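A.B. asks: one predicted model, sequence on top.
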Amino acid sequence: MTIKVPATSANLGPGFDTLGLALSLKNRSIIKPSRITSIQVRGEGSKNPKLCVDNIFVKIFYEHFYRLTNSKEQFRFQFENEIPISRGLGSSSAVIVGAIGSAYMIAKQPFTHSEILALALKYEPHPDNITPACVGGFTTALTQKDKVRFLKTNIPDSLRAVVVVPDHAISTAYSRLSLPKKYTQKEVIFNLSRSSMLTAAFFSHRWEALREASKDKLHQNIRMRGFPILFDVQQTAFKEGALMSTLSGSGSSFFNMCYKDDVKRLSKKLSSKFPHFKIFELSFDDRGLEKITD
């Protein structure tokens, strides 16, 4: 069986731990019966030998496969990874969602997206990345009594993402430690208004609202100060026609959305100005977790 899970960009400025969307970068996992467990990694992470010994996907997969089947069957895992690791593009969420989903598929057990997301919360307590990884599109999500409640809308083909990926990892856990423990009422209201407007803009296709609606006062600038060249990335993106430009998750990647007609110009300018960073021209993924059929 082969399954794929998309990369995600979360927070999107003001939607801290609640908003996210799915991108066309994918991790593919090929799983076959075997006498012993074996692991092969291609693409992102292939140079990290630990992933072939202490692999989180494999651990989560077996946990749920054994729970569902009461079987001790072994498998061979081949991972073909496109999602950069520890760059704020949802690599961990892709692993979690992919492992749980594939366990259900190989066990031939029915499941719903809501069931997968509820189980994923055990490993990732925030729904902003796991939700679009599971269902695709743009999502707004919350947790309620160990469940994820979400709304989703597809993203039209007239839009594209240009994602800037620095060669500089940022730990989400470490990044959170730099954030304030308290915020002013004015800051909270600022983010509530922008997050609400951003969500409305995606659902109503009012793209002209995104630039103002994607502003944030809770986390983004604080995180970017640890890697200040990201301010220049954002300024350049807006100058070249980006509809919105936000830190992707906790970083270090930067997510930029633009119209399809502007993607080449924006990508070329960012590549020229930041030659040491990877630049991805991406469409959006509206399917999420998916089994690939031959």
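C.D. replies: That came in fine, so what should we check first? On a predicted model such as this, the values are computed, not experimentally measured, just so you know.

A.B. asks: all contacts plus neighbour counts: C-alpha atoms, from now on.
C.D. replies: Will do.

A.B. asks: hmm, Phe77 is touching Ile39, no?
C.D. replies: Yes: counting by Cα atoms under 8 Å, Phe77 does reach Ile39; the two are 4.8 Å apart.

A.B. asks: and those two? Which one has more around it.
C.D. replies: Each of Phe77 and Ile39 has its neighbours counted (other Cα atoms under 10 Å); Phe77 has more, 22 against 16.

A.B. asks: where does that one land in three-state SS?
C.D. replies: The three-state assignment at Phe77 reads strand, by DSSP: H, G, I helix; E, B strand; the rest coil.

A.B. asks: and whichever strand or helix holds Ile3, what does it pack onto?
C.D. replies: Using DSSP states H and E, Ile3 sits within strand 2-10. Strand 2-10 is packed against strand 19-34, helix 91-106, helix 127-135, strand 290-292, with contacts defined by 3 or more Cα pairs under 8 Å, 6 or more residues apart in numbering; DSSP states H and E.

A.B. asks: and the third one, how far out from the chain's middle?
C.D. replies: Averaging C-alpha positions (Cα atoms, centre = their mean, to the nearest Å) puts helix 127-135 7 Å from its chain's average.

A.B. asks: other SSEs contacting that helix?
C.D. replies: Contacts defined by 3+ Cα pairs under 8 Å, 6+ apart place helix 127-135 against strand 2-10, strand 19-34, helix 91-106, helix 113-120, strand 138-144, strand 147-153.

A.B. asks: let's have those in JSON lines, adding distance to Asp167 and mean neighbour count.
C.D. replies: Formatted as JSON lines, these follow (distance: least, Cα to Cα, whole Å; neighbours: other Cα atoms under 10 Å):
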{"stretch": "strand 2-10", "distance to Asp167": "17", "mean neighbour count": "29"}
{"stretch": "strand 19-34", "distance to Asp167": "17", "mean neighbour count": "23"}
{"stretch": "helix 91-106", "distance to Asp167": "15", "mean neighbour count": "25"}
{"stretch": "helix 113-120", "distance to Asp167": "28", "mean neighbour count": "20"}
{"stretch": "strand 138-144", "distance to Asp167": "27", "mean neighbour count": "20"}
{"stretch": "strand 147-153", "distance to Asp167": "32", "mean neighbour count": "18"}
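
A.B. asks: want to compare, so here's the second one:
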Amino acid sequence: MSEPRALKIQVPATSANVGVGFDCLGLALDMMATFTFVPSTDGQLHIEGCESRFCGADNLVWTSYCHTCSELGIIEELLNITIDSPIPLAGGLGSSSACIVAGIAAAYALSGLSLDRERIIQMASSLEGHPDNVAPAVLGGLVCSFSNAGRVWTQRFDVAEELRFVAIVPPYEVRTAEARRVLPAEVPMATAVWQTGRCVAMVRALETGDAELLAACAHDKLHEPYRARLIPDYEALRSAALSSGASAFVISGSGATMLAICKNEQKAAGVRRMLATMESVSAAEGARRGLRIETLQACKTGLKILAG
């Protein structure tokens, strides 16, 4: 008897907002989650590679796959799903979006249908509740997205190859619900004007790698001043990153992950050295931060089917 066919799908981590692009900008990063799908041979659903609490029928990859099968009018099949993901849970790097996109893509691939990236974004946005993470997960690069009359519209931009994004993941979470709750219900007109100009400038700065423009435009007033209060290390890390060579420092999604945006690899290395020094001092004082620090690039490709 031949072995059941295996399907491998890769989905990148994503960073929503990129500071001033609240709920409209999202960036794909080259931290890749790999999902393997094999038809079950024993009539049971099997999920491996994640915490036991996520290994049941409510797993987000599985429920997204089932939802898509229903939408496409195809019969779902029980699967062995293996998740190999370095994306931190609830950390602001799009772990749920990666799972949703992988499940939807699996339904397409296992049924022999060609990937329809626009429709995948529509379905993923419906399941996630917003497109800012799922759109770059599917398309790669920097994506501006918005919804109008029931349709998600996207504009994709390339990101300058020399830019580096130092992801700083603290050993605690910021719950998305809490990060939403601390935001004001209304903002002054002056704040809206401030934000609009800087959001457009951020797109251009990331496209061109213009470090001076990055430094000038990456000053958010809509959400970061409020969400920063939920991240105990924010001010110290921001000060250290900017003083050691980062052009900009932003909260990734709703946090707690933060991104130091650097002009090139050399600048990123300087930021990492400074953060490592902070970690060392903290440990010497008996209070290790437990920071996870990753130097990343923009991911050009987004969702990829590796086999199947």
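C.D. replies: On my side now, so go ahead. Predicted, not measured: the structure shown is a model, and the values here were computed from it.

A.B. asks: equivalent range in structure 2 for the strand holding Ile3 of structure 1?
C.D. replies: Mapped onto structure 2 using TM-score structural alignment, strand 2-10 of structure 1 spans residues 8-16.

A.B. asks: mean per-residue distance, that stretch to structure 1?
C.D. replies: Compared with structure 1 after fitting, stretch 8-16 of structure 2 deviates on average by 0.5 Å (mean Cα distance after the TM-score superposition for structure 1).

A.B. asks: what's the match for Ser102 of structure 1 in structure 2?
C.D. replies: Using TM-score structural alignment, Ser102 of structure 1 sits opposite Ala106 in structure 2.

A.B. asks: wait, what's in contact with its match?
C.D. replies: Contacts for Ala106 of structure 2 (Cα atoms under 8 Å, 6 or more residues apart in numbering) come out as 7, 9, 37, 65.

A.B. asks: again, only using 10 Å
C.D. replies: Going by Cα atoms under 10 Å, 6 or more residues apart in numbering, Ala106 of structure 2 touches 7-9, 35-37, 61-62, 64-66, 68-69, 100, 112-113, 115, 305, 308.

A.B. asks: what's the distance between it and Gln10 of structure 2?
C.D. replies: 11 Å (Cα to Cα, to the nearest Å).

A.B. asks: who touches both of these two?
C.D. replies: The contact sets of Ala106 of structure 2 and Gln10 overlap at 35-36, 305 (Cα under 10 Å, 6+ apart).

A.B. asks: any residues in contact with both of Phe77 and Ile39 of structure 1?
C.D. replies: Common neighbours of Phe77 of structure 1 and Ile39, using Cα under 10 Å, 6+ apart, are 31, 52, 58.

A.B. asks: so the last one, which of the three states?
C.D. replies: Think Val58 of structure 1. At Val58 of structure 1, secondary structure determined by three-state DSSP is helix.

A.B. asks: what about Asp116 of structure 2, how many neighbours?
C.D. replies: Using other Cα under 10 Å, Asp116 of structure 2 has 10 neighbouring residues.

A.B. asks: what do you get for Met257 of structure 1?
C.D. replies: Neighbours of Met257 of structure 1 under the rule other Cα under 10 Å: 27.

A.B. asks: wait, isn't it in contact with Ser248?
C.D. replies: No: Met257 of structure 1 is not in contact with Ser248 according to Cα atoms under 10 Å; the separation is 11.6 Å.

A.B. asks: show me what Pro155 of structure 1 lines up with in structure 2.
C.D. replies: One correction, residue 155 of structure 1 is Ile, not Pro. Superposed on structure 2 with TM-score structural alignment, Ile155 of structure 1 falls opposite Val159.

A.B. asks: was I right about that match contacting Ala298?
C.D. replies: Yes: using Cα under 10 Å, Val159 of structure 2 is in contact with Ala298, at 6.5 Å.

A.B. asks: so what corresponds to Tyr65 of structure 2 in structure 1?
C.D. replies: Tyr65 of structure 2 maps onto Phe61 in structure 1, with residues paired by TM-score structural alignment.

A.B. asks: so what's its match up against?
C.D. replies: Neighbouring residues of Phe61 of structure 1 by Cα under 10 Å, 6+ apart: 67, 95-104, 106.

A.B. asks: of all these, which two lie farthest apart?
C.D. replies: Of all pairs drawn from those, the one with the longest distance (Cα to Cα) is Arg67 and Val95, at 18.4 Å.

A.B. asks: and the longest helix belonging to structure 1 with strand 19-34, angle?
C.D. replies: The longest helix of structure 1 (DSSP state H) is helix 185-204. Orientation check (axes from the mean of the first three to the mean of the last three Cα atoms, to 10 degrees): helix 185-204 of structure 1 against strand 19-34 gives 60 degrees.

A.B. asks: how big is the offset of helix 185-204 of structure 1 relative to structure 2?
C.D. replies: Following superposition, helix 185-204 of structure 1 is found to deviate from structure 2 by 1.5 Å on average (mean Cα distance after the TM-score superposition for structure 1).

A.B. asks: what lines up with Ser85 of structure 2 in structure 1?
C.D. replies: Using TM-score structural alignment, the partner of Ser85 of structure 2 in structure 1 is Asn81.

A.B. asks: re earlier: among the helices and strands packed on helix 127-135 of structure 1, which comes closest to Arg160 of structure 1?
C.D. replies: Arg160 of structure 1 lies closest, by Cα to Cα, to one member of those: strand 19-34, at 9.3 Å.
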